[in-house]
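>>> sequence first, then the predicted structure:
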Amino acid sequence: MQAVVYDRYGAPDVLRLEEVPTPSPAAGQVRIRVVATSINLSDWECLRGTPAYARIGGLRAPARHTLGSDIAGVVDAVGEGVTRFRPGDEVYGDNLGLKGGFAEYAIAPESVLAHKPTQLTFAQASTIPQSGAIALQGTQGAAADRRALINGAGGGTGPFAIQLAKRLGAHVTGVDNAGKLDFMRSVGADEVIDYRRDDFTRTAPYDLILDLVAHRSVFAYRRALVRGGRYRCVGGSVPTLLRVLTAGWVVGRSSGRAIDVLPVKEGPAYFEA
C-alpha cells in the first residue's frame, strides 16, 4: 500500500510517499480502508516534535511513521475478538494512539471506532472525532442563563463547541482573530471578540470558559470567571498547561472557581450516532 511517512521531526518537507507493507490487525483491532482523514493540531505537533509532549514514546525520532489520527473509511478486516464491526462496515474514529490515516489502510483498536452516520460523507465524518469529543466534553455545564466563552473558537474544535453550547441554551462568546469573527457568528456565537484588540479576561465574567489556546496566567482566568464558574484548558503552551495543572487548582479552589486542564476521554461513546 502507499503511505505518507516520515522518520525525523521537522517541517512538512520531511514527509514522503512510499510503498509500505499493508498491516494486519491483531486481536481487538480493525483494519480500515481509509477513505478520508483530517489534519489536527496533534498531527502538526507530532510532525514537528514540539511541544515536548509530542515526543512521548519517540524522543529522538517519531514512534509512529505515518500521521493521521482522525479517520473515516470501510472495515477491510478484523482481528480476533472484534465483535462490533465486520468487513464492509463504514466507520470513523480518533486513532490517536496508532495514527496511520495518511495511508491507504490503517489499523485501529475496535474501542476507538464508531459506525459512520449514513447522512455524513466520509470527509465530513473524518473531521469530527477528535475535535467533536473535545467540544462535547468541554461544553459540559453550559446551560440556559449561563455565559460561555470559547477561546480559539474559529479553529477545528471551536465551531463544534459553539453549536453545542448554544444547543444547551448558553449565551456564547467566541474569541479568535478578526478574519474569523463573521464565521463564528454564522455558526451561532452571540458575541465575538478579536483577541488582537480585546482581552477576554477583562470583559464580562463567564460561567464557563473553554480555552483551546491557553497562554495567560491563572490569575487572569480567575478574573474572567464568576464565583462558581469553571475554566477548562485543552490546548496551549507547555508552561501554561503546567501552571494550570498546579497553581490553577490552588487559585481556583481558594476563590470558589474551578481552573483545570480538560482530561479528554477517547472512545466511540463520544461520537456514536
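Everything's here; your move.

>>> from now on I want contacts and neighbour counts done on CA atoms only, so please keep to that.
Will do.

>>> quick one: name whatever helix or strand follows the helix or strand in which Leu245 is found.
Per DSSP states H and E: Leu245 is located in helix 238-255. Sequence-wise, the next helix or strand downstream of helix 238-255 (DSSP H and E) is strand 258-261.

>>> pasting the second one now:
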Amino acid sequence: MKAFVLRSYGSPDVLDLTEIETPVPGDDEVLVRVRATSVQPYDWHFMRGEPYIARLMGGGPGLRKPKINVLGADVAGQVEAVGKDVTEFRPGDEVFAMPKQGGFAEYVCVREDELAPRPANLSFEQAAAVPMAAGTALLGLRDQGRVQPGQRVLVNGASGGVGTFAVQIAKAFGAKVTGVCSTRNVDLVRSIGADEVIDYTREDFTRNGQRYDLLLDVAGGYPGAACRRALTPKGTYVVVGGPAGRWVRPAGRMFSTFAVSPFVSQTMALADVVRCTENKRNLLTLTELIEDGKVTPVIDRVYPFDEIPAAIRYQEEGHAPGKVVIAS
C-alpha cells in the first residue's frame, strides 16, 4: 500500500510517500480502507519531535527518532477485513475512528474498541474531521469542565478545529457560550452558535470584567494567571493546547498552570484525549449529537492524499478556520 512514512524529524518535506506492506489485523482489530483523514497539531508535533521536552516523556515522539512512522490520528473509511474476535463490524461497513497513528496511508488497523459506525449524515471527509478534535472538545467540556446548562462558557480559540466543535458541544449541553477568535473569523464563530464573540485583536477577555464558569483554552496566548481572572471564584480552567515551541511550549504552560492549582479556589484541568480510554463511547456520543443536528464539522480545506505535506504545512501556520482534511 502507499503511505507517507516518517523516518526522521523535520519539516513536512521529511515525509516519504512510498510503498509499504499492508497491515494485517490482529484478533481484536479491523483493517480499514482509509477514505479520508485529517491534519492536526498532534501530527506535526510528532513529525518535528517538538517540543523537545516531550521526547523525554512516556508516550512522546521518541528521543532520537520517531516512534510513529505513519502519522494520521483520524480515519474515516470502509472495513476491509476483521480479526477473529471482532463481533461488531464486517467488511463493507463504513466507520470512523481515532487510531492516533496510521491514517496517512491507504489502509490502517484499528482496534474494535476505537471505532464506530460513520454518522449517517456525514461524508467520509466530514467524518474524518471529527474524532480527535471533537473528542478533545467533548472531554474538556463534559469530563474535565463538567459543563452544566445555564453556565457561562468561554472558548479561547473558537475558530480552530477543537474550538469550532467546542462552541457547538457547549451549546448542545445548554451553556451560554462566548467564543474568542480573530476579526476574520467572528462571523464563522457566531454562525456555529456562539452567543457572544470576542475579537481578541480588539478586546482582552482577561481584562474586560466578564466572569465565566468554565474557560476552555485551546489557543493559549494568555498566562494562566490572566485566564483565572476571567473565571468565577469556583470556575474551571481547562487547558487543551497552545502556541507551539521548540523546547517547552505548550507543555511548560500546562505545568505552570497546574503548579498553582493547590493554592487557588478554581479548578485546573487538562483535556488529553490521546490518553482517554473511552474514545469509542465518545465517538458514539458525538454521533448522536451530529445526527441530531447539534454539531456539524467545520472544514476549511480538503487536500488530495498525495498533498499531505502541503496540508500539514498549511495547518502549521495556525490560521485554518475549522479542520484541514485529506481525501483519499
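That came through, no problem. Treat the numbers as computed from the prediction; the structure is a model and nothing was measured.

>>> re earlier: so which elements touch the helix holding Leu245 of the first structure?
Counting contacts by 3 or more CA pairs under 8 Å, 6 or more residues apart in numbering; DSSP states H and E, helix 238-255 of the first structure is packed against helix 218-223, strand 225-233, strand 258-261.

>>> got the angle for that helix vs strand 225-233?
Helix 238-255 of the first structure runs at 150 degrees relative to strand 225-233, counting by axes from the mean of the first three to the mean of the last three CA atoms, to 10 degrees.

>>> buried sites along helix 238-255 of the first structure?
240-241, 243-245, 247-249, 251-252 (16 or more other CA atoms under 10 Å).

>>> got the contact list for that helix?
Applying CA atoms under 8 Å, 6 or more residues apart in numbering, the contact partners of helix 238-255 of the first structure are 51-52, 214-219, 222, 227, 233, 235, 258-261.

>>> top of the residues you listed by neighbour count?
Counting neighbours by other CA atoms under 10 Å, Ile259 comes out on top of these with 27 neighbours.

>>> next, find the distance separating it from Asp13 of the first structure.
The spacing between Ile259 of the first structure and Asp13 of the first structure, counted by CA to CA, to the nearest Å, is 39 Å.

>>> repeat for Lys180 of the first structure
Per CA to CA, Lys180 of the first structure is found 29 Å from Asp13 of the first structure.

>>> do the same with Val187 of the first structure
Computed as CA to CA, the Val187 of the first structure to Asp13 of the first structure distance reads 35 Å.

>>> go on, Glu19 of the first structure?
Separation of Glu19 of the first structure from Asp13 of the first structure (CA to CA): 18 Å.

>>> check Arg60 of the first structure too.
Using CA to CA, Arg60 of the first structure is found at 18 Å from Asp13 of the first structure.

>>> now Thr22 of the first structure
For Thr22 of the first structure, the distance to Asp13 of the first structure - CA to CA - is 24 Å.

>>> more crowded one of those two?
Thr22 (15 against 7).

>>> hang on, the more buried one in a strand?
No - with DSSP: H, G, I helix; E, B strand; the rest coil as the criterion, Thr22 of the first structure is located in coil rather than a strand.

>>> in contact with it: list those residues for me.
Contact analysis of Thr22 of the first structure by CA under 8 Å, 6+ apart lists 1, 105.

>>> whereabouts in the second structure does stretch 120-135 of the first structure align?
The alignment of stretch 120-135 of the first structure onto the second structure (TM-score structural alignment) spans residues 122-137.

>>> spatially central, which residue of the second structure would that be?
Closest residue to the average C-alpha location of the second structure: Ala133 at 2.5 Å, with CA atoms, centre = their mean.

>>> element containing that residue?
helix 131-138.

>>> give me the next element, helix or strand, following that helix.
Going down the chain from helix 131-138 of the second structure, the next helix or strand is strand 152-156, by DSSP H and E.

>>> what stretch of the first structure does that next one fall on?
Mapped onto the first structure using TM-score structural alignment, strand 152-156 of the second structure spans residues 147-151.

>>> how far off centre is that stretch?
Distance of stretch 147-151 of the first structure from the chain centroid (CA atoms, centre = their mean, to the nearest Å) equals 17 Å.

>>> how close does it sit to the second structure?
Average distance, stretch 147-151 of the first structure versus aligned residues of the second structure after superposition (mean CA distance after the TM-score superposition for the first structure): 0.6 Å.

>>> pull out the buried residues from that stretch.
So, applying 16+ other CA under 10 Å, buried residues of stretch 147-151 of the first structure: 147-151.

>>> cool, and stretch 228-241 of the second structure?
Buried residues in stretch 228-241 of the second structure (16+ other CA under 10 Å): 228-232, 235-241.

>>> and for the aligned partner of Gly58 of the first structure in the second structure, the neighbour number?
With TM-score structural alignment as the criterion, the equivalent of Gly58 of the first structure in the second structure is Gly62. Gly62 of the second structure has 18 neighbours, counted by other CA under 10 Å.

>>> the residue lying closest to Gly62 of the second structure once chain neighbours are set aside: how many residues sit nearby?
Excluding the flanking residues, the one nearest Gly62 of the second structure by CA to CA, 6 or more residues apart in numbering is Arg55, at 5.0 Å. Neighbourhood size, Arg55 of the second structure [other CA under 10 Å]: 19.

>>> check Arg90 of the second structure too.
Arg90 of the second structure has 16 nearby residues by other CA under 10 Å.

>>> with Asp190 of the first structure instead?
Asp190 of the first structure has 15 neighbours, counted by other CA under 10 Å.

>>> that one -> the second structure?
By TM-score structural alignment, Asp190 of the first structure lines up with Asp195.

>>> what sits against the residue nearest to the centre of the second structure?
Going by CA under 8 Å, 6+ apart, Ala133 of the second structure touches 161-162, 165.

>>> and Met47 of the second structure, what element?
helix 41-48.

>>> matching residues in the first structure for whatever helix or strand comes next after that helix?
Moving toward the C-terminus from helix 41-48 of the second structure, the next helix or strand (DSSP H and E) is strand 75-82. Residues 71-78 of the first structure are matched to strand 75-82 of the second structure when aligned by TM-score structural alignment.
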